[in-house]
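**Q** Mind looking at a prediction? Sequence and model below.
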Amino acid sequence: MIRIYALKLKESELSSYELSSLLNYVSSTKKEKILKYRNKLDAMRSLYADLLIRHLISKSLSIKNKDIELVVNKYGKPYLKKHNLNFNLSHSGFWIVCVIGSNSIGIDVEEVKDINLNIAKVFSKEEYDFLRLKKEKKERISTFFKLWTLKESVVKALGKGLSIPLDSFSIDSIDKEPKVKFMGLVDAEYTLRNIDFDDGYELSICTIGNDEFGGLYYMDIHEVVNSCKM
């Protein structure tokens, strides 16, 4: 069963917590990484993403935060050292999202912004041509971010990050039921979903194998923090 959990950061709530105190509830490696951020929002997103998954792991496996060992593979994908739980994280703007499923899974959320669409040349030729067919600029930008999140969710599900070139596969039927095409052939092993989310954001997930979608749940920041303190 696939479940997505979303946490929205608000300036008014963030000010009620001290960054230094909350860093006590993540690993020393994560703490060092967070302290290197120059932008406060970047630091807070990274911190709360870690706290969110710790909260969800604690609830899912009935273990305390202090007993959770999060590590990353050589491509940067996080996983649990001593337990088997498939999850993935993403954050953009003021949103942090986490997905948990039965199979290997990836998630990506992106804030839709006005960008130079030449960046889409990193996509496959098929995708780039599809994007250029969109007549209105707003529609092209929205389609770009939908494609981007779908493709990112695929490489994150594989756990190899951008070591997999974005032009090495295509997303087919993006406006209906998205499918992954490797070398021009649809691979039925991958299940893609573009999720109806907040205005101004695109959210997509990919799971390797079939897994029933169990919904999107919005989290309370105070519950997450209090859970990690236990």
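**A** Yep, it's here. In this text, all values refer to a predicted model and were calculated from it rather than measured experimentally. Numbers count the residues shown, from 1 in each chain.
**Q** from here on, contacts and neighbour counts on C-alpha atoms
**A** Noted.
**Q** ok, now which ones touch residue 164?
**A** residue 155 (CA atoms under 8 Å, 6 or more residues apart in numbering).
**Q** Three-state assignment for the residue nearest the centre of the chain, please.
**A** By CA atoms, centre = their mean, the chain has its centre lying nearest to residue 90, at 2.7 Å. Look at residue 90: counting by DSSP: H, G, I helix; E, B strand; the rest coil, its state is strand.
**Q** what ranges do the strands span in the protein?
**A** Along the chain, counting by DSSP state E, strands occupy 2-8, 70-72, 78-80, 86-92, 95-101, 105-111, 169-172, 179-182, 185-186, 190-195, 201-208, 213-218.
**Q** most neighbours per residue, which of these?
**A** Highest mean neighbour count among the strands of the chain (mean count of other CA atoms under 10 Å): strand 105-111, with a mean of 26.
**Q** for it, packing partners?
**A** Where contact means 3 or more CA pairs under 8 Å, 6 or more residues apart in numbering; DSSP states H and E, strand 105-111 is packed against strand 86-92, strand 95-101, helix 137-158, strand 201-208.
**Q** Could you report the neighbour count for residue 42?
**A** Neighbours of residue 42 under the rule other CA atoms under 10 Å: 15.
**Q** What of residue 48?
**A** Number of residues near residue 48 (other CA under 10 Å) recorded here: 24.
**Q** then this one, side by side with the first:
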Amino acid sequence: MPLEKLIDNIESAWAIWKITESETQLSDKINSIDRVPESVTNPFKRLEYLAGRVVIKKLLENWSLQYEGLVKDEFGKPYLKNFSFHISLSHSYPYVAAVINQKFAVGIDLEQPKEKLLRIGPRVLNQQELQDAGIDIVKHCIYWCSKEALIKIYGKKDLMLAKNLAIEPFSIQKQGSITGRIIVGSNETLVKLNYHVSDNFVVVHN
């Protein structure tokens, strides 16, 4: 079954979907409510687009609610039609992750640990984070996902990963909690993040 995981915490829930379906099969699962834009031509991106909506639909159905589609704001942040809930999506083919919260802004990011994270590390991590991550690709992946989740919580795209977002050092485990900070001018917001490490991917969410 493509639904890899679904965790419900009453007012918040998150899930991971593994894509095994065709584009038509995914579209049928949401009754063609959302159609892939013609500008999206990459076949894998088209599958990710639809699968993200399928997993959001599953999260709503878990609360006995009906999915009616998604819209995006000027910053590309997704919102549900006819619900005031907060949502966030992430994808790294063939996996798609989503989180939904009835009251608070949320962010989720899923990535597959790859060598490129070591190369881009100096551009996205501060010196303390770089020293803590070392050459551990999985730890670099947790840092990367954490910062991407923070951006989604903030909801705008004017943040610099190394400057405006900070993650406290941590000891890596299969799952755990870490503290993130969103720093904008003199304002600093602390965010508790949860991470999960599987054999194939890392996912971080609040």
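**A** Cool, the structure landed. Computed from a predicted model, the values in this text were never measured in an experiment.
**Q** Could I get the TM-score for this pair?
**A** Superposed pair, TM-score by TM-score structural alignment, normalised by the length of the second structure: 0.76. Supporting alignment: 187 aligned residues with a CA RMSD of 2.9 Å.
**Q** returning to that earlier point: with distance to residue 52 of the first structure added, can I get the strands of the first structure in a markdown table?
**A** Formatted as a markdown table, the strands of the first structure follow (distance: least, CA to CA, whole Å):
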| stretch | distance to residue 52 of the first structure |
| --- | --- |
| strand 2-8 | 8 |
| strand 70-72 | 12 |
| strand 78-80 | 13 |
| strand 86-92 | 9 |
| strand 95-101 | 8 |
| strand 105-111 | 15 |
| strand 169-172 | 30 |
| strand 179-182 | 29 |
| strand 185-186 | 34 |
| strand 190-195 | 20 |
| strand 201-208 | 17 |
| strand 213-218 | 11 |
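**Q** residues in contact with the residue nearest to the centre of the first structure?
**A** 49, 96, 97, 98, 107, 108, 109.
**Q** thinking again about what came up before, which one of the helices and strands packed on strand 105-111 of the first structure lies nearest to residue 27 of the first structure?
**A** Closest approach to residue 27 of the first structure among these is made by strand 86-92 (16.6 Å; CA to CA).
**Q** so the top helix by length along the second structure versus strand 86-92, what angle?
**A** Secondary structure assigned by DSSP state H gives helix 43-62 as the longest helix of the second structure. Helix 43-62 of the second structure runs at 140 degrees relative to strand 86-92, counting by axes from the mean of the first three to the mean of the last three CA atoms, to 10 degrees.
**Q** Show the secondary-structure elements that helix 43-62 of the second structure is packed against.
**A** If contacts are counted by 3+ CA pairs under 8 Å, 6+ apart, helix 43-62 of the second structure sits against strand 12-18, helix 23-29, strand 86-92, strand 95-101.
**Q** what's the mean gap between it and the aligned bit of the first structure?
**A** Superposed on the first structure, helix 43-62 of the second structure shows a mean distance to its aligned partners of 2.0 Å (mean CA distance after the TM-score superposition for the first structure).
**Q** ok, and what's touching that helix?
**A** Identification of contacts with helix 43-62 of the second structure by CA under 8 Å, 6+ apart yields 3, 6, 13-17, 19, 22-23, 26-27, 29-30, 34-36, 40, 66-67, 69-70, 89-91, 93-100.
**Q** go again using 6 Å as the cut-off
**A** With contacts defined as CA atoms under 6 Å, 6 or more residues apart in numbering, helix 43-62 of the second structure is touched by 23, 67.
**Q** Stretch 61-74 of the first structure now?
**A** Applying CA under 6 Å, 6+ apart, the contact partners of stretch 61-74 of the first structure are 58, 78, 79, 80, 81, 228.
**Q** for residue 104 of the first structure, what are its contacts?
**A** Residue 104 of the first structure neighbours (CA under 6 Å, 6+ apart): 86, 157, 207, 208.
**Q** try 8 Å this time
**A** Contacts of residue 104 of the first structure by CA under 8 Å, 6+ apart are 86, 87, 157, 158, 207, 208.
**Q** Tell me the counterpart of the fourth one in the second structure.
**A** Same thing as residue 158 of the first structure. Structural correspondence for residue 158 of the first structure with respect to the second structure (TM-score structural alignment): residue 154.
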